[in-house]
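> My questions concern the predicted model and sequence given below.
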Amino acid sequence: MSTDQQTTVAVVAPRFPPDVGGLENYAHWVARSLQSEGYRVVVVSTHPGRGITEDEVDGLPVIRLGAPLTLSNTPINPWWYVQLRRIFREHHVDVVNTHAPVPFLADVATYAAGRRPVVATYHAGSMVKGVGGPIDGLLRGYERWVLPRVLRRATRLVGVSPIALTTRTGRDVTISPGVDTSVFHPPPDDAVRDPHVLYAGRIETASRWKGLQVLVASWPAVLEQRPDAVLEVVGDGDLVPEIKALADDLGVADSIRWHGSLSHGQLAEVMRRVSVIPNDSDSVRDGRHVTLTRRITSASSPWLRLPCQRM
């Protein structure tokens, strides 16, 4: 435990900036907010490969545990329990704040915390994709047998939206993500919007349900109605080559702009100039209220919930 009056909080997240994503941004915001309020903060995350690395993000010390194994989207290392107990002890951690889903790291950290208070933050509904197969079977078993025990052990529960699995416990508090309106704000009233559509999010095999491939498959129909339309894609991941190949096959590659990962300021600029920002998820389990809020605050353009699976 801390030897002075300053409380030390360990923020434990499976991924952390510079990795992009809603959970990553939320955990980053929590860590920065705690630090600005005078708490001592240490972030514990993961990296692919072996060993433990240390770096800083915006003045926050980040310890990244090696994850030589990955199952679906879940990094795994059987040594994490021992490593986390040592980190909590050496850094005199008083409180542990875990972020999930993505099983294993948050679960192990909850037990490695020992008698320390644990605030468990859950970011989504069920992870079951509904497509069958062994992964769905494992996820169902995890959510039925493992997750409830982990949540019962936590001192406090936070859900980032009403669909978070923590709501089933009757013990959680909903704390939705905030948006920096100094960055995400509408354009001037007389601004002229381009006939562009924006996708912003991960482009990974494990995040296929976000629906970019469906949007690209639908793009020829959009161009029939509006030949000058452009699809702006912000994000990166291992699914990019597959979707680029799909765009080539459909003959629409010239009307798609690939930006890669952008800073918040750069993303806000793109949001302000486009005409349409569809919801990029075809899953009702995705608790990404921050994405919708950014869209509302950044653009006077329409926001559409497209029926991606039937588009």
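Cool, got the structure.
> CA only for contacts and neighbour counts going forward, please
OK.
> Next, count neighbours for R115.
Residue crowding around R115 was assessed by other Cα atoms under 10 Å; the count is 11.
> and what of the one 4 residues further on?
Residues lying near V119 (other Cα under 10 Å) number 20.
> same question, V82
So V82, with other Cα under 10 Å, has 12 neighbours.
> Pull the contacting residues for it.
By Cα atoms under 8 Å, 6 or more residues apart in numbering, the residues touching V82 are A112.
> What of G251?
Shown in contact with G251 (Cα under 8 Å, 6+ apart): P220.
> try 10 Å
G251 is in contact with W219, P220, A245, counting by Cα atoms under 10 Å, 6 or more residues apart in numbering.
> let's bring in a second model and compare:
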Amino acid sequence: MPSTLIITNDFPPRTGGIQSFVHGLAMRRPADSVVVYCSTPGPKWGDATAFDVRQPFPVVRESTSVLLPTPGVLRRAQNIARLEGCDSVLFGAAAPLGLFTPGLRRAGVERVVGLTHGHETGWSALPAARQTLRHIAEQVDVLTYLGDYTRQRLARAIGPAAAARMQRLAPGVDTERFHPDAGGAEIRERHGLGGRPVVVCVSRLVPRKGQDTLVRAWPRVLAEVPGAVLLIVGDGPYRGRLRAMAERQGVADSVVFTGSVPAEELPAHFAAGDVFAMPCRTRNGGLDVEGLGIVYLEASATGLPVVAGASGGAPDAVADGETGLVVGGDWPGPTARALIRLLGDPVAAAEMGERGRAWVRSAWTWEAASQRLEGLLTGS
């Protein structure tokens, strides 16, 4: 059977939305029709070898932490494609590895699909990077996009011919894994949260995600909802500054930092909350932007109302006013008002969560994403 070679820097056990997206697509391909070529994450992400042997397909890793478009990496990708009989390639992120497309075609690859996320929209704003992105788009058969925002940004950068071949491919959500009874009570007990109102944020701790906006909004939330707890799940370079900010705001005793948690515990951490919030914002003049925000959909699948920032494609993951609320993430006021509204009316918040789960189950399924990818890889 012809195989698909997935070439990616974004793959577990390193965690993140792109990693989950690419892995989810790989897992839903026939096991004997996929081989993954990827980088090796650092030890903080866990044992990559142990992860790889559990997969139903072969995983070939470079010893480096990042695959770059170098001749050596291309030669290895070509060798894998020849040895495995790969007739198609899926780039986990089109830029910059999509530059390998001509070389892979020389190795017998007939069909090439490049995924895009949020960072490619940043590339589209920089002249040199925009030229590289345009070159990649002209070489691949299909460049995918997550939603209307990313399509519009990319289409302006890559030119009309390549833009005409763009196709939407967004991730799905495993609603059997993310559901309201996923073990939230255990997480609440672990952190001593009891029955207190909990706002949960699950994400990397970086400025774009807006955890600082949550911390700055928290005094106002506590004034209206005494006893509320902000549960910040994840780790990243912003952690120290966020802790210091919570101390300065005088809310450190009601802000819980869990640090990194195992992937298998993520559903339980979502389920520990009453409201999910990540007021992301666009930074650096549009270079740092949210592509979609799979965490909003995972929260909805768990039955939580969501508060999302109005950055890039993030609003595509929220039915504003139905499954959650979209706010500007640059200032704490809008976030505080949204949280107070949801925490202050648990019945209405629960109804939002129910609508969110129903929406995810109907519109954001892995089955639909897998079928879509099959069509893109075969050209049908």
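That came through, no problem. Quick caveat: nothing in here was measured; it's all calculated off a predicted structure.
> picking up where we left off before, report the buried members of the contacts of G251 of structure 1.
Neighbour-count burial (16 or more other Cα atoms under 10 Å) applied to these gives W219, P220.
> Does T74 of structure 1 touch A106 like I think?
No. T74 of structure 1 is beyond contact range of A106, at 11.1 Å (criterion: Cα atoms under 10 Å).
> need the helices for the stretch 51-200 of structure 1, in chain order.
Ranges of helices in the stretch 51-200 of structure 1, per DSSP state H, counting those that start in this stretch, are 80-90, 105-112, 133-141, 147-153.
> For P187 of structure 1, find the nearest of the ones you listed.
helix 105-112 (39.7 Å; Cα to Cα).
> Check which residues of stretch 10-25 of structure 1 are buried.
Within stretch 10-25 of structure 1, the residues scored as buried using 16+ other Cα under 10 Å are 10-17, 20-25.
> Looking at structure 2, name the residue matched to R149 of structure 1.
Using TM-score structural alignment, the equivalent of R149 of structure 1 in structure 2 is H135.
> Reformat the contacts of G251 of structure 1 into CSV and put secondary structure and distance to W303 of structure 1 next to each item.
Formatted as CSV, these follow (DSSP: H, G, I helix; E, B strand; the rest coil; distance: Cα to Cα, whole Å):
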residue, secondary structure, distance to W303 of structure 1
W219, helix, 17
P220, helix, 20
A245, helix, 27
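> Output the contacts of G251 of structure 1 as CSV; include the columns distance to Q83 of structure 1.
Formatted as CSV, the contacts of G251 of structure 1 follow (distance: Cα to Cα, whole Å):
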residue, distance to Q83 of structure 1
W219, 48
P220, 51
A245, 42
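> Of the contacts of G251 of structure 1, which is the nearest to P188 of structure 1?
Nearest to P188 of structure 1, judged by Cα to Cα, of the contacts of G251 of structure 1 is W219 at 28.9 Å.
> more neighbours, T74 and A106 of structure 1?
Neighbours were counted for T74 of structure 1 and for A106 using other Cα under 10 Å; A106 has more, 25 against 15.
> For the more buried one, which residues are in contact?
11-14, 45, 96-100, 112, 120-122, 150.
> how about a cut-off of 8 Å?
Neighbouring residues of A106 of structure 1 by Cα under 8 Å, 6+ apart: V12, A13, P14, T98, H99, A100.
> And for L325 of structure 2, nearest residue in space, chain neighbours not counted?
Distances taken as Cα to Cα, 6 or more residues apart in numbering place V307 nearest to L325 of structure 2, at 4.9 Å, with adjacent residues excluded.
> my read is W359 of structure 2 is in a helix, agree?
Yes. Counting by DSSP: H, G, I helix; E, B strand; the rest coil, one finds W359 of structure 2 located in a helix.
> Can you tell me how far it is from Y296 of structure 2?
Counting by Cα to Cα, to the nearest Å, the gap from W359 of structure 2 to Y296 of structure 2 is 12 Å.
> Neighbour count for the two, which is higher?
Set W359 of structure 2 next to Y296 and count neighbours by other Cα under 10 Å: Y296 wins out with 28 against 19.
> Need the counterpart of the more buried one in structure 1.
Aligned partner of Y296 of structure 2 by TM-score structural alignment: L292.
> Now do the contacts for that match.
Contacts for L292 of structure 1 (Cα under 8 Å, 6+ apart) come out as N279.
> ditto for the one 10 residues further on
Contacts of P302 of structure 1 were listed using Cα under 8 Å, 6+ apart, and they are S275, V276, I277.
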